[in-house]
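Q: dropping the sequence and predicted coords here.
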Amino acid sequence: MIHTMRWFGPKDPVSLMDIRQAGCTGVVTALHQIPVGEIWSVEAIKERIRLVEADNDKYIPLKWLVVESLPVHEDIKKGLPAREQLIENYKISLRNLAQCGIKTVCYNFMPVLDWSRTNLNYEMPDGGKALRFVWEDFAIFDLYILKRPEAAKDYTPEVQIKAAHKLKGMSANEIATLTNTVLLGLPGSEEAFDLNTFQELLDNYKKIGDKELRANLYYFIQQIAPVAQEVGINLCIHPDDPPKPLLGLPRVVSTEDDLKQLMAACDIINNGITFCTGSLGVRPDNDLAGMITQFGDRIHFLHLRTTKREDNPLNFHEAAHLDGDVDMYEVIKAVVAETRKRKAEGRPDWNIPMRPDHGHQILDDLNKKTYPGYSAIGRLKGLAELRGLEMAIEKSETLV
């Protein structure tokens, strides 16, 4: 695998030198400053490349290998007439990225919210801090803070009672923290959704259920994947995180069957997957190693992390990279088998970019402000563990 890390640009407290010293040769980044739906110009792309490669003549070279993400506008997800121009803008951005030599583009199709958590500072037994999702806490936000109409039908009576009881014992500061955590914007953004207008965003999806969202996703990929094929870009969709409907919104990239339907909707290799073991691994019905074998030729980017389901299986937290519910040995073994297969077939993209996704906030980073899940030392630790496991598997004579 090609070892990479995500970098949120010049304002990221984790520097490019940090990423280089962690052992990476690839950078995963995006032009967060450009509003969603607008064209990424060649000039803006080249400026980001110049930043990434600024010290390449003096140190181990870094290269911008993966765009994460080229975001999909909400009007495309909702299937509104405005999507036609927005899709054209997306195509132009893809052409501009290809012109600048960038060949892998990650995106997601989650309505309104991106990834969702209820705690950004969950204390682990070793004193480190992790990201956590608690269904009961999410119910508190949905039922009693947002007060979404018809929210009650999404929660069992037991969960509603527990949520109401827990809310009574929460301080104003705890309520505000939960609210701000749920309303957190896109990774890398310093902006969050506003509670006063958030319900309006949800209301825009009143007539969009599972069937409609799937149709809109398939329409989108059928329009852009041929352009990606033409210019040599691999598109890779990120799974839903968590992989289940939230706030009455459908989510359609959560299971093996979801991926199978999407791959069939546009059956070309450029319509691919960002295989996120953390997102997909939350669901016990997802066989991760088996899915890598099944979809191997469509996997263009890897997010390697693991989550741990708790006593209530709807609750989970980010575990250390080699712990949790993801069998990372079997996952990497399946990836190594796929890369060997690709190499034997002569595929130029045989070596798949990987990044250690998320990481615990530990050591000196406990005293620093970083993007949730993206502190330097926790990801360095995860990368070191993953690289060691990969090397051991690579040096094995067989993969049986």
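A: All right, it came through fine.

Q: okay, CA-based contacts and neighbour counts for the rest of this
A: OK.

Q: excluding chain neighbours, what is closest to residue 84?
A: residue 76 (8.0 Å; C-alpha to C-alpha, 6 or more residues apart in numbering).

Q: which residue ranges form the strands in the stretch 251-400 of the chain?
A: Taking DSSP state E, counting those that start in this stretch as the criterion, the stretch 251-400 of the chain carries its strands at 271-276, 299-304, 306-309, 316-319, 353-356.

Q: of these, which is nearest residue 104?
A: Of all these, it is strand 299-304 that lies closest to residue 104, at 7.2 Å by C-alpha to C-alpha.

Q: contacting residues for residue 371?
A: When contacts are counted by C-alpha atoms under 8 Å, 6 or more residues apart in numbering, residue 371 touches 12, 187-188.

Q: adding distance to residue 365, write the strands of the stretch 251-400 of the chain out as JSON lines.
A: Listed next are those as JSON lines, based on distance: least, C-alpha to C-alpha, whole Å:
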{"stretch": "strand 271-276", "distance to residue 365": "24"}
{"stretch": "strand 299-304", "distance to residue 365": "21"}
{"stretch": "strand 306-309", "distance to residue 365": "20"}
{"stretch": "strand 316-319", "distance to residue 365": "17"}
{"stretch": "strand 353-356", "distance to residue 365": "17"}
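
Q: next, the one to line up against it:
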Amino acid sequence: MALEKTWRWFGENDSITLAQLKQMGVEGVVTALHHIPNGEVWTIDEIQKVKNKIEKAGMRWSVVESLPVSEGIKTHSNDRPRLIANYQQSIRNLGACGINTICYNFMPVLDWARTDLQYKLPNGAESMYFDYPTFVAFDVFILKRPGAEQDYPAPILKKAKVIIQSMTDEEAEKLVNNIIIATQQFIDGVVDSSSLDPKKEFLSYIDVYKNIDREKLREHLKAFLDEVVPVAEEVGVRMAIHPDDPPFSLLGLPRIMSQMEDYEWLLNAQESESNGITFCVGSLSALKQNKLLEIIDKTGDRIHFVHLRNTEVLEDGSFYESGHLTGSQDMVNILEALLKEQKRRKFSGRKDFLMPFRPDHGLKLLSDFKGNFNPGYPLIGRLKGLAEIEGIMKGLEA
């Protein structure tokens, strides 16, 4: 039995319609209530409206991506009790509506980072690129985060200086927009295009973490799990944490969901099956030492959601998104391991054996250049990935 084919849909403002998803053979929709502000309750009425639209189009709402974890929960602000209570109620309401998988993350301030959103590949397609020296140039010389230069080795700082010296003001502003706004605002980022001074506002969020290191952030995640996992378990919902993207520290901020050690800690922190992971090949593969087949082997029974895409990782820690099959990871072996885990679950009698996957970020191809899509979410590039992955699954099943 193949993994469930899903697609991330950004609601009524998405230029890709539910009717089109049905035509493409999508079985489940991955979406969120994007119109509800972070920290507020998702009511049954609002959840049901979206669920009814999806079901009317002939699909099901498979996964919530995401129910955002507010910064106040991550930092333990004074408003935390209210935010936790609202999060718990949203879980209860989703469970009452029969939506049982929630993807979330615990990344501080910055959800995901790329420096170039229009990286040209040799065949003319466009990808997204994280150039490590360019990101350092942004952090040290454009954002001017206090003490930033102490976080990077001398060779990288040297490259960053060369980059910033040749960068025009227009290029610097574009880099600021790519990192702070363009990749964040459609996924409930902390700064959006309405900000009069995005760098200053961004720095103010970073400053809140000056006394929160890796261990302290882990404590905050543990407290979050202790309060929401029992609620999720009670109403039959599975929480699936997304790994850090990229899976290493940025901007001096701690990252606590990047490698096997982090997953071992997470699964021990709350042993309930409702405490699980989103297995994201693209994010995890950006750290060379991550062995993805080992992660599947050791966490398989807690993988509740799967993101599939590939990356090409470079020597200096930079990487670019290389499509779904081509790249540093062997997607055939990864899919085989996931299918075996799903089969094992089914034969063990688990009712929640089905593992939904979605083709993650796609290359911009063909008519994608004429469309208006969120960064990383074109139509044709993701459809190509969906078809490729489905073909591999059919072959493995045969």
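A: That came through, no problem. Source: prediction; values computed, not measured.

Q: quick check: TM-score for this pair?
A: TM-score of the superposed chains, computed with TM-score structural alignment, normalised by the length of structure 2, equals 0.95; 389 aligned residues with a C-alpha RMSD of 1.3 Å.

Q: before we move on, the earlier item: out of the contacts of residue 371 of structure 1, which are shared with structure 2?
A: Contacts conserved in structure 2 for the contacts of residue 371 of structure 1, counting by both residues aligned by TM-score structural alignment, their matches' C-alpha atoms under 8 Å: residue 187.

Q: ok, the contacts of residue 371 of structure 1 vs residue 134 of structure 1, which is closest?
A: Set against residue 134 of structure 1, the nearest of the contacts of residue 371 of structure 1 by C-alpha to C-alpha is residue 187 (19.7 Å).

Q: so where do the helices sit in the stretch 51-200 of structure 1?
A: Listed in chain order, the helices found in the stretch 51-200 of structure 1 under DSSP state H, counting those that start in this stretch are 74-77, 83-99, 135-139, 157-168, 172-182, 195-203.

Q: tell me the residue in structure 1 aligned with residue 274 of structure 2.
A: Under the alignment (TM-score structural alignment), residue 274 of structure 2 pairs with residue 270 in structure 1.

Q: so what's that match closest to, chain neighbours aside?
A: In space, residue 270 of structure 1 is closest to residue 234, 4.5 Å off (C-alpha to C-alpha, 6+ apart).

Q: quick one: the one you found from residue 290 of structure 1, how far?
A: Noted for residue 234 of structure 1: a distance of 22 Å to residue 290 of structure 1, by C-alpha to C-alpha, to the nearest Å.

Q: neighbour count winner among those two?
A: residue 234 (24 against 14; other C-alpha atoms under 10 Å).

Q: quick one, what contacts residue 91 of structure 2?
A: Counting by C-alpha under 8 Å, 6+ apart, the residues that residue 91 of structure 2 touches are 231-232, 235, 237.

Q: quick check: the alignment partner in structure 1 of it vs residue 262 of structure 1, distance?
A: Using TM-score structural alignment as the criterion, the counterpart of residue 91 of structure 2 in structure 1 is residue 94. Going from residue 94 of structure 1 to residue 262 of structure 1 by C-alpha to C-alpha gives 20 Å.

Q: kindly report the same for residue 87 of structure 1.
A: Using C-alpha to C-alpha, we find residue 87 of structure 1 at a distance of 18 Å from residue 262 of structure 1.

Q: what does residue 333 of structure 1 give?
A: 25 Å.

Q: identify the residue spatially nearest to the residue mapped onto residue 237 of structure 1 from structure 2, adjacent ones excluded.
A: In structure 2, the residue matched to residue 237 of structure 1 (TM-score structural alignment) is residue 241. Nearest non-adjacent residue to residue 241 of structure 2, counting by C-alpha to C-alpha, 6+ apart: residue 277, 4.6 Å away.

Q: contacts only, for the one you found.
A: For residue 277 of structure 2, the contact set (C-alpha under 8 Å, 6+ apart) comprises 103, 239-242, 302-305.

Q: same thing but 7 Å
A: 240-242, 302-305 (C-alpha atoms under 7 Å, 6 or more residues apart in numbering).

Q: and residue 379 of structure 2, by the same measure?
A: residue 368.

Q: picking that back up, for residue 44 of structure 1, which of the helices of the stretch 51-200 of structure 1 is the nearest?
A: helix 83-99 (9.8 Å).

Q: what is the neighbour count of the aligned residue in structure 2 for residue 349 of structure 1?
A: Matched to structure 2 by TM-score structural alignment, residue 349 of structure 1 sits across from residue 352. Residue 352 of structure 2 has 13 neighbouring residues, counting by other C-alpha under 10 Å.

Q: also the one 5 residues further on?
A: Here the count is done by other C-alpha under 10 Å, and residue 357 of structure 2 has 26 residues near it.

Q: how about residue 394 of structure 2?
A: 11.

Q: what's the match for it in structure 1?
A: Under TM-score structural alignment, residue 394 of structure 2 pairs with residue 391 in structure 1.

Q: please report how far its match lies from residue 336 of structure 1.
A: 10 Å.

Q: also residue 88 of structure 1?
A: Residue 88 of structure 1 is 37 Å from residue 336 of structure 1, by C-alpha to C-alpha.

Q: the two - which one has more neighbours?
A: It is residue 336, of residue 88 of structure 1 and residue 336, that has more neighbours when counted by other C-alpha under 10 Å, with 20 against 15.

Q: mind telling me what the more buried one corresponds to in structure 2?
A: Matched to structure 2 by TM-score structural alignment, residue 336 of structure 1 sits across from residue 339.
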